[in-house]
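Trainee: Need coordinates for the below:
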Amino acid sequence: MSAGLPADIAVPGGYRLKIAARGVEVEGFDAAGVFYGAQTLLGLLPLNGGGVSWMTVEDAPRYPHRGFMIDVARNDKQPATVRRLIDQMAAYKLNKLHLHLSDDEGWRLQIPGLPELTDIGARRCHDLAETRCLLPQLGSGPANQPGGGYLSREQYVELVRYAQSRFIEVIPEFDMPAHARAAVVAMEARYRRLAAAGKPQAAAEYRLLDPLDQSNTTSVQFYDRRTYLNPCVPGSERFLAKLVAEVAQMHREAGQPLQTWHFGGDEAKNILLGGGFQDLKGADPGKGRIDLAKQDKPWGRSPACQALIAQGRIQNVDELPLKFAQTASLIVAGQGIATMAAWQDGVHGAAGASDFATAHTLVTEWDTLYWGAAQAASDFANKGFKTVLASPDYLYFDFPYELNPHERGYYWASRDTDSYKVFSFAPDNLPQNAEVMPDRQGKPFSVTSSAAPARFAGIQGQAWGEIQRNDSQFEYMAYPRLLALAERAWHKAAWERPYKAGETYQLGVTHLVDKAALNADWQRFAAVLGWREAAKLEKAGVGYRLPMPAVLAGANGARAAAEWPGARLQYSQDGRGWRDYHPGEQVQARYWRGLSQDGRRAGRAEALSGQ
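Mentor: Purely as a prediction, here's the structure:
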């Protein structure tokens, strides 16, 4: 390590790599910097052997938070797949692994003393009473696969240790008070077991429901009131304290003291009381019609919560999500953890980061740009929150790569998110993106930079797991977009305009962004991806998405090109006998597909329309 680095790289993670006749030298501002310098060297080495040109590389990260979130709660992932993800994150200098370990559909970590969390909350089967498991969800079927599974305590410790050796911080998330159905159902089973054994006090210790609550509420993903743990019952606070203590101990054993606890905090609401619905008397044809008088806010009819209102401890149930987040911050701080993180709805209503007990409060900001993300993200940053951009329209990797019914993915925030779109993201000047990409309907929108300039902590990609039913589907959707994410997290491009208050951006209307420079930069990135990185991913066993051919049919045959230079393409007249396509050829063919560099995997076959 060296303190003699130039000022612009004398920051955590900064390094200097010298390759000369006398050998290789890596200097880093810190141990992480030395590691990143070594990763750069390894990245320069040809796969088939050979030397590396003499050069000096001086480099440093753009952001301290360069993250990736993997949702193992909805559909579990094998530890080997997560380790493979960690390897690739390290290779491309991402340093925060956000593990989404619990949700309505599953609980994925063994907690000593609470066996029901994994015995029931991590399994799915046809048990209508849910005394042995959760009901089948997300297409998992009755046999518990691929939806079921969990990390044992020992496996989690080893995973954290594995990440620590690669300078990656593991950020565990246990979502609450909403998205908590797996925990609620599991703790109800614990309650019944101990109550039947004549131990009522022990049974109630970690109970997460008010048994008298009759609130009629529907979550964003259409679960009933058991999707929310109840902040008004003492079992919820005790459960969280137990959970934080146990996970913190696991991190200590792994050699990575827990630095950040992700509380979750998102979507604690009744979706039927949201903007998409109206009362039965409403006449808006674009909204659903329901009887609003029969709908409750979460915990609206909970006697335990009504008692808190009567005592003057809260004014109404709307305050409960923020109050519980503040309680969580006290518990987290009590374990010596410096940072509590939450999705932005988890801190909604807070005046600033100082409303929480931890030294730092991190906000994972997931508004879309066309719904006001530029203003919202700046507001959080300027209120003292460490703000990490998780913009769904650019950084959610559960959306399809292209607008095609054969492509897997949700579409509520983006109709298509390919690697170019991720690469084109300008995080420091969010309004700029409105000049480059349309909204989720493919329509232009305008954004004016009206907020005060803000310094963000970083960005991260999200791989939500509802439609990633197995590990191969996860890797298909994560790669190669992860590489474009890593590029923007580490490096600020010359075509990213500086933020300036009062500027307006809109696709097809304003012409402030140097799109020629953006496209030239993309061509360089795509060339490296096609000629070098794709083969490295294959060697590592990563099942990345193969690029689809772009085919132009003509009178004398069809020509084709791929998203990346060097990508292999094939064609067929009948969809069975496949031949390699050579750039520039004109061929008579109806079916086209991509092929991996090693020839072992083929992409989805598409037929030319009209044939």
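Trainee: Could you use CA atoms for every contact and neighbour count after this?
Mentor: Fine.
Trainee: now the closest residue in space to D175 that isn't next to it in sequence: how far from V347?
Mentor: Using C-alpha to C-alpha, 6 or more residues apart in numbering and skipping residues adjacent in sequence, the residue nearest D175 is G264, 4.2 Å away. Per C-alpha to C-alpha, to the nearest Å, G264 is found 10 Å from V347.
Trainee: doesn't S302 make contact with D210?
Mentor: Yes. With contact defined as C-alpha atoms under 8 Å, D210 reaches S302; the gap is 6.5 Å.
Trainee: what about D521, neighbour count?
Mentor: The tally of other residues near D521 (other C-alpha atoms under 10 Å) stands at 16.
Trainee: So what's the gap between the host helix or strand of it and the chain middle?
Mentor: Taking DSSP states H and E as the definition, D521 sits inside helix 515-528. Relative to its parent chain, helix 515-528 has a centroid offset of 25 Å by C-alpha atoms, centre = their mean, to the nearest Å.
Trainee: Can you point out the buried residues in that helix?
Mentor: Buried residues in helix 515-528, counted by 16 or more other C-alpha atoms under 10 Å: L518, D521, W522, Q523, F525, A526, A527.
Trainee: show me where the stretch 451-600 of the chain has helices.
Mentor: Ranges of helices within the stretch 451-600 of the chain are 471-478, 481-490, 515-528, 534-539, based on DSSP state H, counting those that start in this stretch.
Trainee: Equivalent analysis for the stretch 251-400 of the chain, please.
Mentor: Using DSSP H, counting those that start in this stretch, the helices found in the stretch 251-400 of the chain span residues 303-310, 320-334, 373-382, 392-395.
Trainee: continuing past the shortest one, what's the next helix or strand?
Mentor: Later in the chain than helix 392-395, the nearest helix or strand by DSSP H and E is helix 419-423.
Trainee: what packs against that next one?
Mentor: Here helix 419-423 touches helix 392-395, helix 481-490, going by 3 or more C-alpha pairs under 8 Å, 6 or more residues apart in numbering; DSSP states H and E.
Trainee: Relative to P321, how far out is the residue lying closest to L240 once chain neighbours are set aside?
Mentor: Spatial nearest neighbour of L240, excluding adjacent residues (C-alpha to C-alpha, 6+ apart): A328 at 7.3 Å. From A328 across to P321, the span is 10 Å (C-alpha to C-alpha).
Trainee: Proceed likewise with the subsequent sequence, for comparison:
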Amino acid sequence: MKNLFTALLFSFLVYNANAQQSGIPLIPQPSQLTLGNSSLKISGQTTIALPKDKAHQTLVNHFREQLAAVLNTNIKTIVAPLSKNSISFVIKKDFPKDAYQLDVSKKNVVISASEPAGWFYGWQTFMQMLRLKLEEGKAISLTELSIKDEPKFGWRGLMIDVSRHFFSKEVLKRYIDQMAKYKFNVLHLHLTDNQGWRLEIKQLPKLTSVGAWRVPRTGYWSGMPAPAPEEKATYGGYYSQEDIKDLVVYAKQRFVDIVPEIDLPGHSLAFVASYPEISCTKTPQQVLAGDPWNAKRTNVVCVGNDSTYTKIDQIITEIAEIFPSKYIHIGGDEVTRNYWSNCPVCQNRITKEGLKNVDELQSYFVNRVAKMVIAKGKIPIGWYETLEKGLDSNIVQMSWKDEKGAVKSSKEGKKVILTPAFLTYLDFYQGDPYLENAPFTVNRLSNSYKFNPLPAGINVKNVLGGQGSLWTEQVPNERKLQFMTWPRGFTLSENLWSTAPKLSWPDFFNRIEAHLPLLTVDSTNYSSYFYDAIISAKKGQNDEVLLNIDTEIPGLAVYYSFDDTDPDQFYPKYNGQALAIPKGAKNIRVVSYKDAVQKSRIVRLPISELKKRAKL
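Mentor: Next up, the predicted model:
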């Protein structure tokens, strides 16, 4: 971001020590916070002063409604700025984009910014201060302070995969509300995949009449039963273009940009099921329900056929019209290229374009689709893949496997967005793998806090920002969607916004704990698996299994049992030494406490599972 290095250095030098000792656990923490000695009481007598520019009246009314809801009383708006016990909004043209200054004095509150987005972010900080006070059960008396703050990155995103499971417009609106409270500004929607096409394209109606529906299935994603003969495809849904327009307006009011993704040329079974002629095999297909049950499925489009590009151009044309975002994501990852190897049309394209192989054919396809996006006045984004032939330098690279792709692309002059899987993927499980049904691997809360959007060697000027990505194979409903996002979303908010010196993990976790009650007030589900004890096993002498217990959160006491009873604080306490398993024990059960209060669920693991981990 502009002036990033200056801001980082300046904030490090002047960040007031009171910010960490203030008892104001803001997320993300602001660049600078200076405390005073007096205070201001916020109540039903507080007024909101309208800015001179009436164009911003809708935004200020939105602020008024939020404040009224928190105070449970009506709030008046006035036209006298800087009056006593008022909240005023001031334009200061010399402020950086999205930056704000929040001043609370014994007389009033003033939020200054160069544009309304800055007001909005200052308002979120102000509302956090009020809500945190409410949760403490104190009077809403705010300490005199001055906050100067600006974002570290322009892209602070969360991605939702709405293909594997469809989430209604209302669910997305509630998700946007929570995003906005923590200064996220991009909602990336993965709209298409093998399991469903979620966007109305009027020129291609089968995409939603066929591609948006699959046979209903419930349970673990892997090994899902194949459709029975004549079974109806009734599970799914899609967004009409009017839905999208409504959603875009809602998000814009909260300064969130919705970025659409159409995943091509792989992950395209829903597209192929709708129009089989775009595939190399041209055989009828069904939209997937779960993991692949048909090895002969065709989930890749034929990239040698010009008619494929005609349909893609129709899709991109309509997307460009209904999404005001300057970005369109075109996918590009995990392509099964063997179809192209066996397709005479694709092989003819290789010869015609002077390409060497199917790997270069993929580069040709991505570049051709990117040109369509650029022709519509948009910027293409693609998942980073290592391809033999270079990609158009205008394609923003979204680095997902690790950080190496972002480093490489940034040095080549390409813009990059970081979402390294092992640090930012929100579908990865948060607790012990034996107890969870999420695929792949673990990304614990403390691990996600380690995410560094500026890894060593990266060209900083080409980094747009980063995001958390939530694939939804095992996320069938809104409560699980929330559970997988929060509180890991707090760590992403901190890492993508804050230019202040990074807090230690224990200090930042104290802030997280302060915000958990706010999620409850908002009826937003969240994971508390970070309180769970973590059990590891190793091989000891004579092939015995030795157990070690750790915690993600400092200051927890762990109690355990081997006798198949549920432990509490009166059971044996783990003392940090390796535990030998008593003869005859079938399970270990552990529970964590903090200040004599149970914090975790009771984790029960079979000894047989631990023997596997010890490789016995």
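Trainee: contacting residues for Y401 of the first structure?
Mentor: Applying C-alpha atoms under 8 Å, 6 or more residues apart in numbering to Y401 of the first structure gives the contacts E407, D416, T417, D418, S419, M477.
Trainee: re earlier: now do the helix holding D521 of the first structure: everything it contacts.
Mentor: Outside helix 515-528 of the first structure, the residues that touch it by C-alpha under 8 Å, 6+ apart are Y420, F423, S424, A494, W495, E563, W564, P565, G566.
Trainee: how about H329 of the second structure, what's its partner in the first structure?
Mentor: In the first structure, H329 of the second structure lines up with H262, judged by TM-score structural alignment.
Trainee: returning to that earlier point: would you mind putting the helices and strands packed on helix 419-423 of the first structure into CSV with distance to Y191 of the first structure and mean neighbour count alongside?
Mentor: Shown next, in CSV, are these (distance: least, C-alpha to C-alpha, whole Å; neighbours: other C-alpha atoms under 10 Å):
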stretch, distance to Y191 of the first structure, mean neighbour count
helix 392-395, 38, 26
helix 481-490, 43, 24
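Trainee: Pipe those into TSV and attach distance to G33 of the first structure per row.
Mentor: Below are those laid out as TSV (distance: least, C-alpha to C-alpha, whole Å):
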stretch	distance to G33 of the first structure
helix 392-395	26
helix 481-490	13
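Trainee: All the strands of the stretch 501-616 of the second structure, in order from the start?
Mentor: Taking DSSP state E, counting those that start in this stretch as the criterion, the stretch 501-616 of the second structure carries its strands at 533-539, 545-551, 557-561, 579-580, 587-594, 597-598, 603-606.
Trainee: want to throw those into TSV with mean neighbour count?
Mentor: Converted to TSV, these look like this (neighbours: other C-alpha atoms under 10 Å):
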stretch	mean neighbour count
strand 533-539	18
strand 545-551	18
strand 557-561	23
strand 579-580	13
strand 587-594	22
strand 597-598	14
strand 603-606	18
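Trainee: Distance to D243 of the second structure added to those strands, as JSON lines?
Mentor: Output for the strands of the stretch 501-616 of the second structure, formatted as JSON lines (distance: least, C-alpha to C-alpha, whole Å):
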{"stretch": "strand 533-539", "distance to D243 of the second structure": "44"}
{"stretch": "strand 545-551", "distance to D243 of the second structure": "44"}
{"stretch": "strand 557-561", "distance to D243 of the second structure": "49"}
{"stretch": "strand 579-580", "distance to D243 of the second structure": "57"}
{"stretch": "strand 587-594", "distance to D243 of the second structure": "45"}
{"stretch": "strand 597-598", "distance to D243 of the second structure": "44"}
{"stretch": "strand 603-606", "distance to D243 of the second structure": "43"}
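Trainee: Relative to V475 of the second structure, which of those is closest?
Mentor: With C-alpha to C-alpha as the criterion, V475 of the second structure lies closest to strand 603-606 of the strands of the stretch 501-616 of the second structure, at 22.0 Å.
Trainee: and stretch 344-360 of the first structure, how far apart are its ends?
Mentor: OK, stretch 344-360 of the first structure end separation, C-alpha to C-alpha: 14 Å.
Trainee: Give me the number of neighbouring residues for the equivalent of E412 of the second structure over in the first structure.
Mentor: Superposed on the first structure with TM-score structural alignment, E412 of the second structure falls opposite K383. Number of residues near K383 of the first structure (other C-alpha under 10 Å) recorded here: 15.
Trainee: In contact with K383 of the first structure, which residues?
Mentor: Contacts of K383 of the first structure (C-alpha under 8 Å, 6+ apart): A351, G352, A353.
Trainee: follow-up on the earlier one: ChimeraX command for the buried members of the contacts of Y401 of the first structure?
Mentor: To isolate the buried ones among the contacts of Y401 of the first structure in ChimeraX, judged by 16+ other C-alpha under 10 Å, type:
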select :416,417,418,419,477
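Trainee: which two in the contacts of Y401 of the first structure are spaced the farthest apart?
Mentor: E407 and S419 (14.4 Å).
Trainee: count of residues packed around the residue nearest to D175 of the first structure?
Mentor: For G264 of the first structure, using other C-alpha under 10 Å, the count is 29.
Trainee: and if you look at N452 of the second structure?
Mentor: With other C-alpha under 10 Å as criterion, N452 of the second structure counts 16.
Trainee: Relative to A21 of the first structure, how far out is the equivalent of it over in the first structure?
Mentor: Structural alignment (TM-score structural alignment) places N452 of the second structure against A426 in the first structure. A426 of the first structure sits 39 Å away from A21 of the first structure, going by C-alpha to C-alpha.
Trainee: Also A254 of the first structure?
Mentor: 40 Å.
Trainee: Show me which of those two is the more surrounded one.
Mentor: Taking neighbours as other C-alpha under 10 Å, A254 of the first structure and A21 compare with A254 leading, 20 against 8.
Trainee: Is that one in contact with S165, as I believe?
Mentor: No. Here A254 of the first structure does not reach S165: they are 10.2 Å apart, not a contact under C-alpha under 8 Å.
Trainee: Secondary structure element holding L17 of the first structure?
Mentor: strand 15-20.
Trainee: residues in the second structure matched by that strand, start to end?
Mentor: Per TM-score structural alignment, the counterpart of strand 15-20 of the first structure in the second structure is residues 100-105.
Trainee: Quick one: residues in contact with the matching stretch.
Mentor: 38-40, 109-114, 118-119, 121-122, 126, 142-150.
Trainee: All set now, cheers.
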